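Peer 1: quick one: sequence plus predicted model below, questions after.
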Amino acid sequence: MKTFIVDSSNPMFATSEPLPSNFQLLTFESNITAVLEAEVSDVCCIVYPSLSRLLANSIDETGQVALAENRLLDAIEQIINFYKRNRKRCTLLYLSDQNLASLNFDHREKLTKLISQTSAKPCGVMEFIAASTMLANREFGKRLAELESCSCGDITFELQVNSQHGVDAVLKLKNENEKKLTDAVIKNAHIKDAIATEEQAKRAELEQENEQVIKQLHSLQELFEENLEQFNLTKHKLGVAKKEVADIKIALTSEKQAVQQLKETEQKAAQEKHKLLQQQLIEKEQENEQLIEQLHYTQELIELEYENKAQQQKHFKAVSQERSALFKTLEEAKVVQVWLRSALTEANQQLWTKSRKFRSEIKRQAKVLRESAEFVESQYLEMYPDTKNSSLEPAVHYLVFGAIEARNPSNTFNSLSYIQKYSDVADSGLNPLLHYVRHGQYEGRQPNPMLVQLPAPKD
């Protein structure tokens, strides 16, 4: 059996010993549904520790209360949804000594050691914040109630906020911060003294370097003045040469413009002639394409009509054969259904007459049904008048015979519709209304799921 242990990304279960091969840590900040769907192939057990400590560890790591809170709520919802989809092969277990002692689990010693690790963690500011947050958020109350209904064993959610522990933790943190601040001030003073000494040494070194740089600048200035005169002479010669080049460029530009105008005139005439021929060619090609498309379309219509007729004949023949087979199967199923209903009715009659244990269990279940709003004795007697002459009270009659005969306990609950909609209820063999009262209503199932809601009439 694969065992998943819920943890946070700031681990609660840090240990030097490796976990057994069939154990796996499951951080609630990750995509739990994806991990479970990928890893679970057979039966599994999801073990979770104190949720307030999980939240405290996550807040301690991220420093963001809202983010950690939303992640934990989402993780609880993913675990509950996975359990509902896989309730036959999945078990939810709250990690405690009492549950491990009462239930049979492999590697119990390892789980017990993990409990000691989580219990040894001291209460601090983060746990105080986590517990306060969970108490203030109503959504946590709803999720925890739903998680409790899905879990096995005893569950204790410690959400009481110990104000004295919180104050002690805050004072301890304040004292630690004051000590750190004092150490930082002393260290900062030493650093400032060291920086001042280093700055004095660097200032003296920089003054020496500045004197050398000033000497080099004077030498460069003398060299620059010598080269400036030579540069001005060269610049004058370059200006004269540029003027001569500009005059030559003007003459070349005029000559190029004349040649370009002649070329443009010839190209324009050739382009107009080419354009006319191209237009005529395009028109002919378009006419040919239209004719070809019409021919293809006509051919496709003929082929499609032929294929449709052949498929219709084949489909009609297959439907006729399937209809005959379905009618035959339906008749056989009706015969079997009548026999099964009669056999179950007779068996329940024998059990009611001869088995005191059976009668006690039925009476206990009848008490549960009478307390439900979905079983109304007056409506049951009105819908099925033959039950008025029965020696059995209506709730007992429904449990022993009514549900087998597809009778409804009231106008709001449909027995046959309920087991047709929820196949897991049909597979379990439980009475449909008893399943709804104990489980279905808490799982969001409908008492009459096949009821068609007609739209409101238009004005």
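Peer 2: Yes, it's here. Note that the coordinates shown come from a computational prediction; the quantities given were computed from them, not determined experimentally.
Peer 1: please make it C-alpha for all contacts and neighbour counts, starting now.
Peer 2: OK.
Peer 1: contact partners for Gln257?
Peer 2: Under the criterion of C-alpha atoms under 8 Å, 6 or more residues apart in numbering, Gln257 has no contact partners.
Peer 1: swap in 10 Å and give it another go.
Peer 2: Gln257 makes contact with Lys263, according to C-alpha atoms under 10 Å, 6 or more residues apart in numbering.
Peer 1: residue ranges for the strands of this structure, please.
Peer 2: 2-7, 23-27, 44-48, 90-94, 151-152 (DSSP state E).
Peer 1: out of those strands, which is closest to Ala269?
Peer 2: Nearest of these to Ala269, taken as C-alpha to C-alpha: strand 23-27 at 79.7 Å.
Peer 1: okay, the strands of the chain in JSON lines with mean neighbour count and distance to Glu303 next?
Peer 2: Below are the strands of the chain laid out as JSON lines (neighbours: other C-alpha atoms under 10 Å; distance: least, C-alpha to C-alpha, whole Å):
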{"stretch": "strand 2-7", "mean neighbour count": "21", "distance to Glu303": "60"}
{"stretch": "strand 23-27", "mean neighbour count": "17", "distance to Glu303": "61"}
{"stretch": "strand 44-48", "mean neighbour count": "20", "distance to Glu303": "58"}
{"stretch": "strand 90-94", "mean neighbour count": "21", "distance to Glu303": "57"}
{"stretch": "strand 151-152", "mean neighbour count": "16", "distance to Glu303": "64"}
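Peer 1: now render those strands as JSON lines, adding distance to Glu37.
Peer 2: Shown next, in JSON lines, are the strands of the chain (distance: least, C-alpha to C-alpha, whole Å):
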{"stretch": "strand 2-7", "distance to Glu37": "12"}
{"stretch": "strand 23-27", "distance to Glu37": "13"}
{"stretch": "strand 44-48", "distance to Glu37": "11"}
{"stretch": "strand 90-94", "distance to Glu37": "12"}
{"stretch": "strand 151-152", "distance to Glu37": "19"}
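Peer 1: structure two is appended below for comparative analysis:
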Amino acid sequence: MPLVIYLGLHAVAREPALILPSGQRQVTLATLKVNDTAAPLDEPGSGQQKGEHVERHSNRVLFLETLSEDATRTIKQWLQQKATQHVTLVWLQPVPYIAAKLAQGEETESTLQAWQQMANATLNLFRQHRRQVTLIGADVGGVPPQRDEVALLTLPPAKHAPLFTLAASQLLATSSAMQETAAHLSASSTCVYPQAEEVVDQVINTLRDHQKNSQQINDLEQQSTQLKLEKKSSEEKLSAEKEAHQKAQQQIAAQNKKLTSVNEENDLVIAELHRVQELLESKLIEREELLKQRDDVRNHYEIAIQQRDSALQQLDQRFTQLQQLHLELKKYQAEQKNLTSRIDRYQTQLNVQKEEFQQALQEQSTWLMWVRSNASHYMAATYKHSRSYRKTLKQQAALVQASQYFDKQWYLEQYPDIANSTMDPVEHYLKFGVLEARNPSPNFDTKFYITQNPDIAESGYQPLLHYIQHGQMEHRQTKLEQLHLPSPLQAPEEASGSASGENAQASQEAK
């Protein structure tokens, strides 16, 4: 029964046992100190395939906050009990670990030291027990990779603010030691939880551009409000000056009327000139002062008109600037929409590539399982039962040669190195050709038959012999059938011309 150890999950889940499925059992360090009396797994091909599948997913799980010296010593002692003991060590990536600790209020320096110490202890344990320890890098919110021997947990997504994730990424980028340690862990790991770092960087850059555009919009709104206030102040000032000018004109008209009355009185009382001379002089002085005031009012009025014209000109200029900024804002919004569309397209391409990679990895793992099982059976038959093996080989060669799935002429034409040798083509295929993934005829694909039938891969059975004896009665497929689909309708030239540039750029960035 395999043992799976999860390191550092307490940072992202306070009680990691709650996310443990019912089919898996949690153990402690005290359990590992007792001798493991679990029965070994059955050999492949013994007819217990269904039982093996249940046993393989009934994992024993151990949660550790960190890999202390006591925990490391206990794990080493448990591994040394039996050479068949195996540990799958799932370590948490530095960014989610640091972000979760910072969100809990931990100090930055102590958090970085804690992850560095845990990573170094993990690397030391792996280097001392490479054959018994498998490393897997984990991340929150992602789908775990598919593993035949163990069922990995799906970690819950982060509940803290994205600001802590950005801070953790910045801290990792400024620490060369942590980057080097994380690189060593990733290189030593069999696989890691899938990530989309390029898509995340593009989303962060888009978010920054959006914040910058929002700041520019706020600045433009503040400028527009200030311009409106200045315009209102200028209009109020101009209105006050107009009222003052009207009052001055009324005063001038009144004084002119009074002056006319004085002149008429002067004509009538010319005889009394000496008596009213002082009064007349005073009136003349008053008139001069009023004339001076009138001139001053006219000057102020002209200045006010000039200021009004200048203010109106400035308002026109700022209104033009505001229109230009509004056009730029629309342009930024269109670019933002284009970036969002590109991000969605890249995410779709990434999902397709991920599915293709997982399928290829599964096929390669199945092929490697068959090669190991076949090699073990072949060596045992060669060195322990050589006579029986030669007799069996002749029987198998006769069975293969009599079948319609081995074409001797095609085999020699397809592989000229066999034609130049003296070995019989049927014997070469049974001994070496199947291990080299060679095909006996165009109607039988060796590697396809093995990768599409996991029971044959686990048993190490010769694929062509299995198909002749059992597979054809079970109607198993011998090669990949190519489906010829009709060609899609071509788009109009205008649409293809406009989309060619974007497709070329998208394919280059995807590579």
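Peer 2: Yep, that arrived. Just so it is clear, the model here is predicted, and its values are computed rather than measured.
Peer 1: care to give me the TM-score?
Peer 2: TM-score for the superposed pair, counting by TM-score structural alignment, normalised by the length of the first structure: 0.32. Supporting figures: 216 aligned residues with a C-alpha RMSD of 6.1 Å.
Peer 1: out of the strands of the first structure, nearest to Asn308 of the first structure?
Peer 2: It is, among the strands of the first structure and with distance given as C-alpha to C-alpha, strand 90-94, at 51.6 Å.
Peer 1: so what does that closest one touch, helix or strand wise?
Peer 2: On a contact count with 3 or more C-alpha pairs under 10 Å, 6 or more residues apart in numbering; DSSP states H and E, strand 90-94 of the first structure meets strand 2-7, strand 44-48, helix 65-85, helix 97-102, helix 138-150, strand 151-152.
Peer 1: for the third one, buried residues please.
Peer 2: Spelled out, that is helix 65-85 of the first structure. Buried residues in helix 65-85 of the first structure, counted by 16 or more other C-alpha atoms under 10 Å: 65, 68-69, 71-80, 82-83.
Peer 1: could you do the fourth one as well?
Peer 2: Counting neighbours by 16+ other C-alpha under 10 Å, one finds that the buried residues in helix 97-102 of the first structure are 99-100.
Peer 1: how far does the strand or helix carrying Glu264 of the second structure sit from its chain's centre?
Peer 2: Glu264 of the second structure belongs to helix 197-268 when elements are defined using DSSP states H and E. Relative to its chain's centre, helix 197-268 of the second structure lies at 52 Å (C-alpha atoms, centre = their mean, to the nearest Å).
Peer 1: give me the angle between the helix or strand that that helix is followed by and helix 197-268.
Peer 2: For helix 197-268 of the second structure, the following helix or strand on the C-terminal side (DSSP H and E) is helix 273-384. Taking axes from the mean of the first three to the mean of the last three C-alpha atoms, to 10 degrees, one finds that helix 273-384 of the second structure is oriented at 180 degrees with respect to helix 197-268.
Peer 1: what's the first helix or strand after helix 273-384 of the second structure?
Peer 2: helix 386-402.
Peer 1: quick check: buried residues in the helix or strand following that following helix?
Peer 2: Heading C-terminal from helix 386-402 of the second structure, the first helix or strand you meet, by DSSP H and E, is helix 408-414. The neighbour-count check on helix 408-414 of the second structure (16+ other C-alpha under 10 Å) flags 411, 414 as buried.
Peer 1: by contact count, what packs against the helix or strand just after helix 408-414 of the second structure?
Peer 2: Next helix or strand after helix 408-414 of the second structure toward the C-terminus (DSSP H and E): helix 416-419. Taking 3+ C-alpha pairs under 10 Å, 6+ apart as contact, the helices and strands that helix 416-419 of the second structure lies on are helix 408-414, helix 425-428.
Peer 1: out of those helices, which comes closest to Val352 of the second structure?
Peer 2: Taking these one by one with C-alpha to C-alpha, helix 408-414 is closest: 33.7 Å.
Peer 1: indicate which one of the helices and strands packed on strand 90-94 of the first structure is closest to His296 of the first structure.
Peer 2: The nearest among these, by C-alpha to C-alpha, is helix 65-85 at 54.5 Å.
Peer 1: what angle do the closest one and strand 23-27 make?
Peer 2: Going by the same axes, to 10 degrees, helix 65-85 of the first structure makes 130 degrees with strand 23-27.
Peer 1: centre of the chain versus helix 65-85 of the first structure, how much separation?
Peer 2: On C-alpha atoms, centre = their mean, the centre of helix 65-85 of the first structure falls 10 Å from the chain's centre.
Peer 1: same for it, what does it pack against?
Peer 2: Using 3+ C-alpha pairs under 10 Å, 6+ apart, helix 65-85 of the first structure is in contact with helix 32-39, strand 44-48, helix 51-62, strand 90-94, helix 125-136, helix 138-150.
Peer 1: next, the buried residues of the first one.
Peer 2: By neighbour count, and taking 16+ other C-alpha under 10 Å as the criterion, the buried residues in helix 32-39 of the first structure are 32, 36.
Peer 1: could you do the third one as well?
Peer 2: With burial defined by 16+ other C-alpha under 10 Å, the residues of helix 51-62 of the first structure counted as buried are 51-60.
Peer 1: the longest one too?
Peer 2: When burial is assessed from 16+ other C-alpha under 10 Å, helix 138-150 of the first structure yields the following buried residues: 140, 144, 146-148, 150.
Peer 1: could you pull out the helices for the stretch 151-300 of the first structure?
Peer 2: Secondary structure of the stretch 151-300 of the first structure, counting by DSSP state H, counting those that start in this stretch: helices at 163-354.
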